[in-house]
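> Fold the following for me, if possible:
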Amino acid sequence: MTTAINGAKFSPKELDRDSRFYVAGHRGLVGSAIWRRLERGGFVNLVGRSSAELDLMDRDATFAFFAETKPRYVVLAAAKVGGIMANSTHPVDFLSDNVRIQTNVIDAALAHGVERLLFLGSSCIYPKLAPQPIREDSLLTGHLEPTNDAYAIAKIAGILHIQAVRRQYGLPWISAMPTNLYGPNDNFSPQGSHVLPALIRRYDEAAQSGASTVTNWGTGTPRREFLHVEDMADACLHLMERYDGPQQVNVGTGSDVTIREIAETIARVTGYEGRTEWDTTKPDGTPQKLLDVSMLRATGWRPSISLEDGLASTVEWYRENRDGLRG
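Down below sits the predicted model:
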């Protein structure tokens, strides 16, 4: 049975577990979680390549890979990502690298007959001052947050690319826009991480060293929504089997907390007992970024991991793996 909400179709169609499934970016935060979810879901023909094995910015190499492997399904989770500092200081890299990666993968998938493709974007595609919670139709209605506008433009280009493929070729390709994600295999480096893994590393190091204070950027007042990456992976498979429409779909929890509250929670989970200070000379970024997840909920999906439980398990994973993590 097919139903329609706001012009989008919801028609359950289970993916073939034996068909070849390529996860672009399968070693990253999202890609590795999707890989694990697909394995748990019975997919037996998964394909992945590390960036050392396949440079997706190399168009010829990307096309050659698709010609060789001929995947039926694709999740495009490969991207250059980073926090406020990385985005602010390297906007050319975030725009150029991401446009090349996604254009090469989408064009190669089109050329080699990929049946179903899911493009993963980011909630930063929406205007800085978009009405909260942010609906999908807020896209392109206002100015972007300047600290990550280059990355956002790249992701917006990806959304429009998917919509263009649907219009020109009629393929059931879709886009999903996750809120702030966290979990195993995140980037915990001091220079390249997003806010939550940066806080986990900072408070863990302070707890280990016995530091009397921890200093965070900004005022702590911006509100953010956080989704565990295992929930995100589950939502991706759900959408590939339940959703077919041109509109990008927000993926989140529908609730948010302040940065100050998240810092207090991480301090508690890591066992840090010192004082937290806030460097108000540093930027806050967008004041609030909460996604309207009505469209996702209409497909029948809900998250299952609470923020407290997710943070506790992520801190545990970080402590077990921190010695082998990048810088």
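
> going forward, measure contacts and count neighbours with C-alpha atoms only.
Noted.

> helices and strands around the helix or strand harbouring V74, which ones?
Per DSSP states H and E, V74 falls inside strand 73-76. Here strand 73-76 touches strand 21-24, helix 91-111, strand 116-120, going by 3 or more Cα pairs under 8 Å, 6 or more residues apart in numbering; DSSP states H and E.

> try 7 Å
Contact analysis of strand 73-76 by 3 or more Cα pairs under 7 Å, 6 or more residues apart in numbering; DSSP states H and E lists strand 21-24, strand 116-120 as its packing neighbours.

> Those strands into CSV, with extra columns for distance to L95?
Formatted as CSV, those follow (distance: least, Cα to Cα, whole Å):
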stretch, distance to L95
strand 21-24, 18
strand 116-120, 15
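
> Next, the buried residues of the strand holding V74.
Under the neighbour-count criterion of 16 or more other Cα atoms under 10 Å, strand 73-76 has 73-76 buried.

> next up, for comparison:
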Amino acid sequence: MTIYKGKKVLVTGGTGMIGRPLVEMLLSAGAEVRVVSLDDPSRAHSDVQFLRLNLMDYQACVQACSGIDYVFQLVGVKGSPAMTAKKPASFFVPLLLMNTNMMEAAFREGVERYLYTSSVGVYGPAEVFYEDAVWESYPSKNDWFAGWAKRMGELQGDAYKIEYGWDKTVIVRPANVYGPFDNFDPNSAMVIPSLIRRAVQGENPFVVWGDGSSVRDFIHAKDVARGMMMALEKLPDGSVNLGSGTGIKIRELVEEVVSNMDSRPKIVWDKTKPHGDRRRVFDLKRARKMGFKAQIPLKEGIAETVEWYRRNQHIADKGYNVFSSDRYL
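Model prediction:
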């Protein structure tokens, strides 16, 4: 990936789960990296320029993009379906503001390449998700607000291309991403960090919503970061799915998590609770065409993430959390 050597690269959300390994890969490729985040500076890599900025403010986005060649727009709002249902404005409004302001600032500042991180949530219910089928249906009700907000960011890139000929945007749609530096907050964590936190803290019986039959496509953050760099380099524009391409039942996932515990808890399935869409797996033909394939098996990735959480429980919940903070901080 020689295009990064000597380039000035901005990673918004560069202190997070995908941002951390992406920053390390960019530095290894010879890039000069700027990280923007609302996290404490201690969470940033020591070899980057760190700016603590609120990207809901347009002028902050201009400051972030000034003098930058490539932008990786990772910053967003991540939370469980239950939190989405409870606090939809906390998903919808910040995502719209950050996405709109960042792309506008990048356009105005003459950025050469712009990677927009979309989401599996943009897809309507289907057994397999194909990039070009996204506009044939509505987002799943389980991702309604975040899915529409992410779709607006995708449309914004199309709008600039049509009106201004600015075809610099590549859209990446990651599957269900997990890894170190994930959000482990018990009130808003996604399925893997939620399971890991509860298992490590010794919950027994271990109660899991649904019946375990739902199928999801999980991918490690390091694989996503590598795929993002490939997408920015190899795709002229358009969208690409980044996933494992393999469906894993939630029941299998739970077994994988508890297998890393010293003492196996009793697993109880609460079938009175919702289980989400039955199946969500990515088609990866486009990703494979650019040479991408996930390299970290789920077993290895879960073991690494469990070990990271065990060692870092004291910092795991100290990142900026839009659900417990003033959204206009």
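
> of the helices and strands packed on strand 73-76 of the first structure, which approaches N321 of the first structure most closely?
strand 21-24 (23.2 Å; Cα to Cα).

> Identify the residue range in the second structure corresponding to that closest one.
Here strand 21-24 of the first structure aligns to the second structure at residues 9-12, judged by TM-score structural alignment.

> before we move on, back to that, of the helices and strands packed on strand 73-76 of the first structure, which is nearest R297 of the first structure?
strand 116-120 (18.0 Å).

> with the second structure superposed, average distance for the closest one?
Its aligned residues in the second structure lie a mean 0.4 Å from strand 116-120 of the first structure after superposition (mean Cα distance after the TM-score superposition for the first structure).

> list the helices and strands that strand packs on?
strand 73-76, strand 174-178.

> what's the first one aligned against in the second structure?
Mapped onto the second structure with TM-score structural alignment as the criterion, strand 73-76 of the first structure occupies residues 70-73.

> what does the matching stretch rub up against?
Stretch 70-73 of the second structure is touched from outside by 8-12, 111-117, with contacts defined as Cα atoms under 7 Å, 6 or more residues apart in numbering.

> Go again with 8 Å.
7-13, 65, 102, 106, 111-117 (Cα atoms under 8 Å, 6 or more residues apart in numbering).

> repeat for stretch 298-308 of the first structure
With Cα under 8 Å, 6+ apart as the test, stretch 298-308 of the first structure has contacts from 5, 10, 226-228, 231, 235, 238-239, 242-243, 252-253, 265.

> What is the nearest of those residues to I125 of the first structure?
G252 (14.5 Å).

> Translate the closest one into the numbering of the second structure.
In the second structure, G252 of the first structure lines up with G243, judged by TM-score structural alignment.

> so which of the helices and strands packed on strand 73-76 of the first structure comes closest to G41 of the first structure?
Across these, G41 of the first structure has its closest neighbour in strand 21-24 (12.3 Å, Cα to Cα).

> How far off centre is that closest one?
15 Å (Cα atoms, centre = their mean, to the nearest Å).

> got it, and stretch 235-253 of the second structure?
How far stretch 235-253 of the second structure lies from its chain's middle: 12 Å, per Cα atoms, centre = their mean.

> Show me how to select, in ChimeraX, the buried members of the contacts of stretch 70-73 of the second structure.
Buried residues among those (16+ other Cα under 10 Å), as a ChimeraX selection:
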select :7,8,9,10,11,12,13,65,102,106,111,113,114,115,116,117
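
> can I assume V30 of the first structure sits in a helix?
Yes - with DSSP: H, G, I helix; E, B strand; the rest coil as the criterion, V30 of the first structure is part of a helix.

> ok, back up a step: take the buried residues of strand 73-76 of the first structure and write them to CSV, including distance to G83 of the first structure.
Conversion of the buried residues of strand 73-76 of the first structure to CSV gives the following (distance: Cα to Cα, whole Å):
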residue, distance to G83 of the first structure
Y73, 30
V74, 26
V75, 23
L76, 20
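
> farthest-separated two in the residues you listed?
The span of the buried residues of strand 73-76 of the first structure, defined through Cα to Cα, is set by Y73 and L76 at 10.0 Å.

> Show me what R197 of the second structure aligns to in the first structure.
Counting by TM-score structural alignment, the partner of R197 of the second structure is R201.

> so the closest residue to its match other than its chain neighbours, which of the three states?
In space, and not counting its chain neighbours, R201 of the first structure is closest to F188: 6.4 Å by Cα to Cα, 6 or more residues apart in numbering. Here F188 of the first structure is coil, with the state taken from three-state DSSP.

> Can you find the partner of F188 of the first structure in the second structure?
By TM-score structural alignment, F188 of the first structure lines up with F184.

> I'd like the distance between that match and I192 of the second structure.
9 Å (Cα to Cα, to the nearest Å).

> One more: D185 of the second structure?
Distance from D185 of the second structure to I192 of the second structure, by Cα to Cα: 12 Å.

> that older thread, distance from the match of strand 21-24 of the first structure to the first structure after superposition?
On superposition with the first structure, the mean distance recorded for stretch 9-12 of the second structure (mean Cα distance after the TM-score superposition for the first structure) is 0.4 Å.

> Could you pull out the helices in the stretch 151-300 of the second structure for me?
Ranges of helices in the stretch 151-300 of the second structure, per DSSP state H, counting those that start in this stretch, are 191-200, 221-234, 250-258, 285-289, 298-316.

> residues in the first structure aligned with the fourth one?
Spelled out, that is helix 285-289 of the second structure. Helix 285-289 of the second structure corresponds to residues 294-298 in the first structure, going by TM-score structural alignment.

> Quick check: buried residues in the matching stretch?
295-297.

> go on, stretch 128-145 of the second structure?
129-131, 138-140, 142-145.

> Not counting its neighbours along the chain, what's nearest the corresponding residue of the first structure for A105 of the second structure?
Here A105 of the second structure is matched to A108 in the first structure, going by TM-score structural alignment. For A108 of the first structure, the nearest residue in space outside its immediate sequence neighbours is F63; the separation is 5.1 Å by Cα to Cα, 6+ apart.

> Great, nothing more from me.
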